[in-house]
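**Student:** here's a sequence, model it:
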Amino acid sequence: MTESVDVLIIAPEVPAYAHPGDAGADLLSAESVRLAPGERALVGTGVRIALPDGYVAFVVPRSGLATKHGITIVNSPGTVDAGYRGEIKVTLLNTDAAEAYDIAPGDRIAQLIVMPVPRVRFIPVETLPESARGEGGFGSTGYQNTLGSNA
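**Tutor:** Okay, here's the model as predicted:
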């Protein structure tokens, strides 16, 4: 079992975990919004938190909204720093090309994941140590297509 962390909160409804073991607690909309096809909107949650130093909260999409309705978060994950005390808002995007999507107060629109983050020291050097991956990135390992061959 992992250690719990106390997070001070002001909210019309406290985010809750849907199931034991869930990483993200559901964030609810505090307002009504209609997202037309291709439209994005900044949606308030009414939630304000005070994270302990050394922690961050990430706002991430809900997989059911993405799969069933094409609703995602534009800047996912949204980062809530420990020093931020304003309302957590979510920039939702309707990726459906044909159907509008209506959001009502109390609808689950995103998840909030709280994690520890270490403070790092950046140490300037002339070269970096070698690694197995090297400079490969942006699809350099290929991908598996539906026919089973690597591209």
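
**Student:** make it CA atoms for all contacts and neighbour counts henceforth
**Tutor:** Fine.

**Student:** run a quick neighbour tally on Val125.
**Tutor:** 6 (other CA atoms under 10 Å).

**Student:** same question for Glu3.
**Tutor:** 4.

**Student:** what's the longest strand along the chain in contact with?
**Tutor:** If you go by DSSP state E, the chain has its longest strand at strand 108-116. Strand 108-116 is touched from outside by 15, 23-29, 54-62, 65, 90, with contacts defined as CA atoms under 8 Å, 6 or more residues apart in numbering.

**Student:** the structure of the following sequence is requested for comparison with the preceding one:
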Amino acid sequence: MTTPMNPTIEIKILDDRLRQWGLPQYQTPQAAAIDLVACLDAPLVLKPQQAAVLIPTGIALHMNSDHLCAVILPRSGLGHKKGLVLGNSMGLIDADYMAQCLISAWNRNPAESGLDITVQPGDRIAQMLFLPIVRPAFVVVDEFSAPSERGEGGFGSTGVGR
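**Tutor:** So this is what the prediction gives:
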């Protein structure tokens, strides 16, 4: 059932191997994100500190909403245990983007470590989280309408470790 908190999103399968490997899905009943797999034809070796590589997911989306986006995030275990992270920290998928979703993958291990990461075809290597979008109207002002307790305090202005 489509509701504002549970919208319908169309998914196009671009790689038929996903039907065998498993379509993107939530792995547990309360999982926040769906897992994305590497739609590769052969294993991909990521060398430490080399340039990020774009890995196809085999899917495209049609969100059809001004108030929705998706973000691609690393899978926490792969980043913590192996050093596989996203080359752009996270990937933003706008609601009007309808081409294949790609994962920018990077091996963050130190260059001298020699810790290669091999991504196999069908590996779950990232996750996609859908988020609501607020699109405020902007009003240009010379002065703000009210002060705040913090004001213009920036980096470190609220203390360290408090």
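
**Student:** that older thread, where in structure 2 does the longest strand of structure 1 fall?
**Tutor:** Aligning strand 108-116 of structure 1 against structure 2 (TM-score structural alignment) gives residues 124-132.

**Student:** what of stretch 74-94 of structure 1?
**Tutor:** Going by TM-score structural alignment: stretch 74-94 of structure 1 matches residues 87-107.

**Student:** buried stuff in that stretch?
**Tutor:** Neighbour-count burial for stretch 87-107 of structure 2, counted by 16 or more other CA atoms under 10 Å, picks out 87, 90-95, 98, 101-107.

**Student:** and if you look at stretch 12-28 of structure 2?
**Tutor:** Ile13, Leu18, Leu23, Pro24.

**Student:** helix, strand or coil for the second one?
**Tutor:** When the structure is reduced to helix, strand and coil (DSSP: H, G, I helix; E, B strand; the rest coil), Leu18 of structure 2 reads as helix.

**Student:** contact partners for the nearest residue to it once chain neighbours are set aside?
**Tutor:** Residue nearest to Leu18 of structure 2 in three dimensions, not counting chain neighbours: Gly58, with 7.2 Å by CA to CA, 6 or more residues apart in numbering. Gly58 of structure 2 makes contacts with Ile13, Leu14, Asp15, Leu18, Val37, Ala38, Cys39, Gln100, Cys101, as judged by CA under 8 Å, 6+ apart.

**Student:** let me know the secondary structure of the closest residue to Val80 of structure 1 other than its chain neighbours.
**Tutor:** Closest residue to Val80 of structure 1 apart from its sequence neighbours, by CA to CA, 6+ apart: Ala57 at 4.9 Å. Ala57 of structure 1 falls in the strand class when you classify it by three-state DSSP.

**Student:** state the distance from Ala57 of structure 1 to Thr91 of structure 1.
**Tutor:** To Thr91 of structure 1, Ala57 of structure 1 is 15 Å away according to CA to CA, to the nearest Å.

**Student:** ditto for Ala30 of structure 1
**Tutor:** Distance from Ala30 of structure 1 to Thr91 of structure 1, by CA to CA: 13 Å.
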